[in-house]
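Visitor: make a model of this:
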Amino acid sequence: MLWILLATITAFAEATRNVVIKGKLSTLPAQFVSWVWVTVTLLFLLPTLWFLPPVTLQPNLWGYWLASVLINTLAILLFTLAIQMSDLSLTMPMIAFSPLFMLLTSPLMLGEFPSLIGVVGVVLVVIGSYLLNIQERSNGYLAPYRALLREPGPRLMLGVAVLWSISANLDKLGVQASSPVVWIILVNMGLSLAFVPLMLRQTRQLRQMRVASGMVVALLAIGMLDALALITQMYALTLTLVAYVISVKRAGIIISVVLGAVLFKEPGFRERLTGTLVMLAGVLCIAFA
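Guide: Next comes the predicted model:
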C-alpha cells in the first residue's frame, strides 16, 4: 500500500504549506504569493530531471497540459485568497467537497466508477459541512450553510474544490502521457508564466510591498513543501484510483484545522473539528466505494 504512504506525505506537506501562507504571507498580494509559490516549486523540481530516464511524450499530452494550466491558475489564486481572507479551520474543510464532485468528473473523464457506498459518503460530507457552523442553528435550519457562505474564504474554497475535482483527473491523464515528474514540471512552468500578467495588473501594490526576511523564508518554504507534495501525489496517482489518492490527501484538512486553532486562536474549534471529521468520514466512504 505504498500509495497510502505517498498520499499521507502529500497531506502533511500541504497542511504545513497552508499554515505558512496564513501565518506569514497573508499581507502580500495573492497574485504575487501564487506566482512565487509555483515558481519556487518549479525551481525545486527542475534538478530531478537529471536523474530521470528518457521519457516519451505522447501527442495528447499538450491538450491535458493546457487545460490543467488554465484550471490551476484560477484554482491556486482562489486558494491563496481564501486562506488569506478567512480562518483555516473554516476554509480548509471546503476542500473535502472535491472527492464529492469527483463522483461526477471521474466517471466522465476517466471512466472510474465507485460503488453505491459513495452515496453514503456524499451525505456525510453534506452533514459535516452543516456542523462547521452548527452554532448558527438557532437562526434557522439553513442558517449554518448561510453563515458558512457569508464568509468569503469558504465560498472561494468551494470553487477551488470544483476546479480541483477536474484537474486531479487531468493530472492522471497527463502522468500517463508523460511521467509524474515531467508532468508536474511542465504544469508548473505553465503556471509560472500564466501568473506573470496577473501580477503585472498589481503593479502599484507590488511597488508598495515590503517583504521582510521572514517572508522570504516563508516563500521559499511553500515552494519546497509544494514540490514534495506534488511528487508524492503524482507517484501515488500511478498506483491507484484518483479518488483514493485525493481522499487520503484530504486528511491534511484535519491538520490545518487543528493548527489554525492552536496557532491562530481561531474560534469554534470543537464544532469545526467535529464537522471536519464527519466530512472526512464521507470522503473515505467515497474513496473506498
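Visitor: use CA for all of it now, contacts and neighbours both
Guide: Fine.
Visitor: contacts for the helix or strand where Q233 lies next, please.
Guide: Assigned by DSSP states H and E, Q233 belongs to helix 213-237. Applying Cα atoms under 8 Å, 6 or more residues apart in numbering, the contact partners of helix 213-237 are 2-4, 6-7, 9-11, 13-14, 16-17, 20-21, 24-25, 33, 36-42, 44-45, 171-172, 175, 180-181, 184, 245.
Visitor: how about this one, so we can line them up?
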Amino acid sequence: MLTVIVSVTAIAVIIRIVANPLSNVFQKQLAQRTAHPLFIISATYGFLALACLPFGQQLKFSGLPTVFWATMLLVGLFAMLGNVFLVKALQIGDLSVLGPINAYKSIVGLVIGIFLLNEMPSMWGLVGVVLIVWGSYVVLTARTSIDHRRFSWRIIQQPEVKLRLAALVCSAVDGAFLKKAILLSTPMIAFFYWCLFGFAFTLIWVVFTLRHQWQRQAKLLVSQKFVYLALFLTVGITQVASNVALAHMQVGYALALFQTSALVSVLFGHHFFNEQGILRKLIGASIMVVGAILITTLG
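Guide: Sure thing, here's the model as predicted:
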C-alpha cells in the first residue's frame, strides 16, 4: 500500500513539474496579446468549475464540516490574488527568471506548515529546501545587468519580481490552507471548490474593474480559443496533481519539489520567448534538482 501511495505521489509531482511551466507559457502568450490577467484567471476558474459539474455525483455538496468551508474561502481568496499577480508578472518579466523565484514559496510553506499543520521538517529536508532556494537565486541573477557576486536590492525592486514575490506568498498560504481542506475532504472535492470559489471571487472583481473591457476580452477569448483551451487544461492538470501530492506530503516539501519545474521554465523561456542567459539559468535549475533529490530520498 505504501508503495502505491509513493508511486502515485511521485507521478503527481512529475506531472505537476511539467504542466505548470506549460501553463505559464500559455498565460504569458495571452498576456502578450493584451488579455487582461484578471480575465485570464477568471475564465480559467470558470471553465474548470464547469468541467467538474458532470462529475457532481462524486462531489460532496453536503456533510462537510464548517471549518472546510471557512478554509476553502481563504483558499479561493489567496489563490485568486496569487494567480492574478503571477500573470501580471509574466506579462512584463522573463518566464525563465520568474519561474525560479517561486522556489522561495517553499520557505513560506514550511513556516506556515509548522504552525497550521504541525509539520516539522527534517534536517535533510531543510538542506534540500536551501539548495532549491540557492539555485533559484543563481537563475534570478543570470542577467548580465545584475552583479552575480552578491545580493542586490535592485533585484527586489524590479516590478515583475515584486509581483512574483507577492504571488508566491499568496500561493504558499493558499497551499497550506488547501492541504487542510484536502485532509477534511478529498483532493478532487477540494479541487472543485478551489475552482468554484476562485471563479466567484474573480467574477466579482471583473464586474467592478473590467466592466468596460469585458466585451473586448471576450472577443479575444474567442480569437485565442485554442491557447485558452490549452491553458485551461494545463492549469487543471497542474492543480489536480498538486492536490494529490499535498494529500501525502508536507506542504513545505511539496512546494519545494514543485519548484524543480524551474528547469523546464528555463528551457521553455528560451525556446518560446528567446530569453537569454540560458547556461547560468540551467546551472541554477540543476542545483534546485539536487535539492529536490535530497528531499525525496532523505527528507
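Visitor: TM-score of the superposition?
Guide: Superposed pair, TM-score by TM-score structural alignment, normalised by the length of the first structure: 0.88. Supporting alignment: 287 aligned residues with a Cα RMSD of 2.5 Å.
Visitor: re the thing from before, superposed on the second structure, what's the mean shift for the helix holding Q233 of the first structure?
Guide: On superposition with the second structure, the mean distance recorded for helix 213-237 of the first structure (mean Cα distance after the TM-score superposition for the first structure) is 2.1 Å.
Visitor: buried stuff in that helix?
Guide: 215, 218-237 (16 or more other Cα atoms under 10 Å).
Visitor: do stretch 282-289 of the first structure as well
Guide: For stretch 282-289 of the first structure, by 16+ other Cα under 10 Å, it's 282-287, 289.
Visitor: tell me the one of these nearest V55 of the first structure?
Guide: Distance to V55 of the first structure across these (Cα to Cα) is lowest for A287, with 30.6 Å.
Visitor: how about the closest one, what does it touch?
Guide: By Cα under 8 Å, 6+ apart, A287 of the first structure lies in contact with 99, 114, 118, 243-244, 247.
Visitor: excluding chain neighbours, give the residue nearest to it in space.
Guide: Residue nearest to A287 of the first structure in three dimensions, not counting chain neighbours: Y244, with 4.6 Å by Cα to Cα, 6 or more residues apart in numbering.
Visitor: in terms of helices and strands, where is that neighbour?
Guide: Since the elements are taken from DSSP H and E, Y244 of the first structure ends up inside helix 242-249.
Visitor: next one: stretch 140-152 of the first structure to chain centre, how far?
Guide: 23 Å (Cα atoms, centre = their mean, to the nearest Å).
Visitor: what lies in contact with it?
Guide: With Cα under 8 Å, 6+ apart as the criterion, stretch 140-152 of the first structure contacts 82, 85-86, 90, 129-137, 154-155.
Visitor: so how do I select the buried members of those residues in PyMOL?
Guide: The PyMOL selection below is limited to those of the contacts of stretch 140-152 of the first structure classed as buried (16+ other Cα under 10 Å):
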select buried, resi 82+85+86+90+129+130+131+132+133+134+136+154+155
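Visitor: on that earlier part again, would you format the buried residues of stretch 282-289 of the first structure as JSON lines with secondary structure and distance to R210 of the first structure included?
Guide: JSON lines is the format used below for those (DSSP: H, G, I helix; E, B strand; the rest coil; distance: Cα to Cα, whole Å):
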{"residue": "G282", "secondary structure": "helix", "distance to R210 of the first structure": "43"}
{"residue": "V283", "secondary structure": "helix", "distance to R210 of the first structure": "41"}
{"residue": "L284", "secondary structure": "helix", "distance to R210 of the first structure": "43"}
{"residue": "C285", "secondary structure": "helix", "distance to R210 of the first structure": "46"}
{"residue": "I286", "secondary structure": "helix", "distance to R210 of the first structure": "45"}
{"residue": "A287", "secondary structure": "helix", "distance to R210 of the first structure": "44"}
{"residue": "A289", "secondary structure": "coil", "distance to R210 of the first structure": "49"}
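Visitor: now the helix holding Q233 of the first structure against helix 242-249, angle please.
Guide: Calculated by axes from the mean of the first three to the mean of the last three Cα atoms, to 10 degrees, helix 213-237 of the first structure forms an angle of 140 degrees with helix 242-249.
Visitor: tell me the counterpart of L49 of the first structure in the second structure.
Guide: Counting by TM-score structural alignment, L49 of the first structure corresponds to G56 in the second structure.
Visitor: one more: P154 of the first structure?
Guide: Correspondence of P154 of the first structure to the second structure, assessed by TM-score structural alignment: V161.
Visitor: show me what counts as buried in the strand or helix carrying that match.
Guide: Counting by DSSP H and E, the element that carries V161 of the second structure is helix 159-184. Neighbour-count burial for helix 159-184 of the second structure flags 160-161, 163-182, 184 (criterion: 16+ other Cα under 10 Å).
Visitor: and stretch 178-194 of the first structure, by the same measure?
Guide: Neighbour-count burial for stretch 178-194 of the first structure flags 178-192, 194 (criterion: 16+ other Cα under 10 Å).
Visitor: which parts of the stretch 1-150 of the second structure are helices?
Guide: Ranges of helices in the stretch 1-150 of the second structure, per DSSP state H, counting those that start in this stretch, are 2-32, 37-52, 66-92, 95-101, 105-117, 123-140.
Visitor: and A218 of the second structure, which of these is closest to it?
Guide: helix 37-52 (8.7 Å).
Visitor: and the angle for that closest one with helix 2-32?
Guide: Using the same axes, to 10 degrees: helix 37-52 of the second structure against helix 2-32 is 140 degrees.
Visitor: D94 of the second structure -> the first structure?
Guide: Aligned partner of D94 of the second structure by TM-score structural alignment: D87.
Visitor: pull the residues that contact stretch 185-195 of the second structure.
Guide: 45-46, 48-49, 52, 59-60, 64, 68, 72, 75-76, 178, 181-182, 239-240, 243-244, 247.
Visitor: what span of the first structure lines up against that stretch?
Guide: Going by TM-score structural alignment, stretch 185-195 of the second structure lines up with residues 178-188 of the first structure.
Visitor: just tell me what V216 of the first structure corresponds to in the second structure.
Guide: Checking with TM-score structural alignment, V216 of the first structure has K225 as its match.
Visitor: count of residues packed around the counterpart of S106 of the second structure in the first structure?
Guide: In the first structure, the residue paired with S106 of the second structure according to TM-score structural alignment is P99. By the criterion of other Cα atoms under 10 Å, P99 of the first structure has 32 neighbours.
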